[in-house]
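# got a predicted structure plus its sequence, pasted below:
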Amino acid sequence: MSVMLRGVHHIAIIGSDYARSRRFYVEVLGLPVLHEVYREARDSWKCDLDAGNARIELFSFPAPPPRPSRPEACGLRHLSFVVSDIDAEVARLATHDVTCEPIRVDEYTGQRFTFFSDPDGLPLELYEEI
């Protein structure tokens, strides 16, 4: 029997400061909240965000250890979001004091992309599909 993956269900992110991370993903990136709950037994928040074709699960935990991401650490490299107008999105992010790297062109697809970071330094990408 062959099992076929049908897509990505969710990406889980642990923020060092839940309120700061929630504000960034909801207010700055504009991801709608689907469900949010405080889990008292774990002293942890869990917020499900609508990221289009997948969800982002934003978590808080008491004193999470830092995870290296630069230089290129083994593991998940970055999270990429599709946009239709990268220039407009970079300009919008700048109004929230989010700095993006210079826009580059993917040498294989010809599409434009850029990177920026969330409040904990998690590398995020904007990838333009027109």
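It's in. Numbering: from 1, shown residues only.

# only C-alpha atoms for contact and neighbour calcs from this point on.
Will do.

# show me what the lengthiest helix in the chain is packed against.
Ordering each helix of the chain by length in residues (DSSP state H) puts helix 86-94 first. Helices and strands touching helix 86-94, by 3 or more C-alpha pairs under 8 Å, 6 or more residues apart in numbering; DSSP states H and E, are strand 123-128.

# presented hereafter is structure B, for comparison with structure A:
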Amino acid sequence: MRIKRIHHVAIICKDYKRSKDFYVNILGFKIVHEAYRKERESYKLDLELFNNKIELFSFKDSPKRPSYPEALGLRHLAFEVSDIEREVEFLKSNNIDVEDIRIDEFTGKKFTFFSDPDGLPLELYEIKE
């Protein structure tokens, strides 16, 4: 097997308009393609930021995530930032709850967690430029 890189992360949301607003207007992803699949009553939104791709799906009556954040499966999605304090203040100014900034015991780097509109755990991880 010769994997080059991760191509995309797929996320299922409950409130499509709210999640679309969050990923586009708060996190800054650009819309690549948007489609409504009538037969599934489902949206599919392709997003991209610095060659990182997210597929945002809406499905009618999707089950909730069983626990936070230790459910089986994807634990969290992490975003690299160069100034974590600035980004935390931005999120808070948009009424998004953010955990206290912590230090990674193995790398000494700063990190923190917040959630998307459906409670998906998202991480900010600081890498100074």
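Perfect, thanks for sending it. Given the structure is predicted, the values throughout are model-derived calculations rather than measurements.

# in the second structure, what range does the helix or strand just after the longest helix of the first structure match?
Heading C-terminal from helix 86-94 of the first structure, the first helix or strand you meet, by DSSP states H and E, is strand 104-105. Aligned using TM-score structural alignment, strand 104-105 of the first structure spans residues 102-103 in the second structure.

# superposed on the first structure, what's the mean shift for that stretch?
Superposing on the first structure places stretch 102-103 of the second structure at an average distance of 0.7 Å from its equivalents, by mean C-alpha distance after the TM-score superposition for the first structure.

# and for that stretch, what's in contact with it?
The list of residues contacting stretch 102-103 of the second structure from outside it, by C-alpha atoms under 8 Å, 6 or more residues apart in numbering, reads 109-112.

# which of these fall in strands?
Among the contacts of stretch 102-103 of the second structure, the members found in strands (DSSP state E) are 110-112.

# Glu89 of the second structure versus the aligned residue in the second structure for Glu27 of the first structure, what's the distance?
Superposed on the second structure with TM-score structural alignment, Glu27 of the first structure falls opposite Asn25. Distance, Asn25 of the second structure to Glu89 of the second structure, using C-alpha to C-alpha, to the nearest Å: 15 Å.

# one more: Ser19 of the second structure?
With C-alpha to C-alpha as the criterion, Ser19 of the second structure and Glu89 of the second structure are 20 Å apart.
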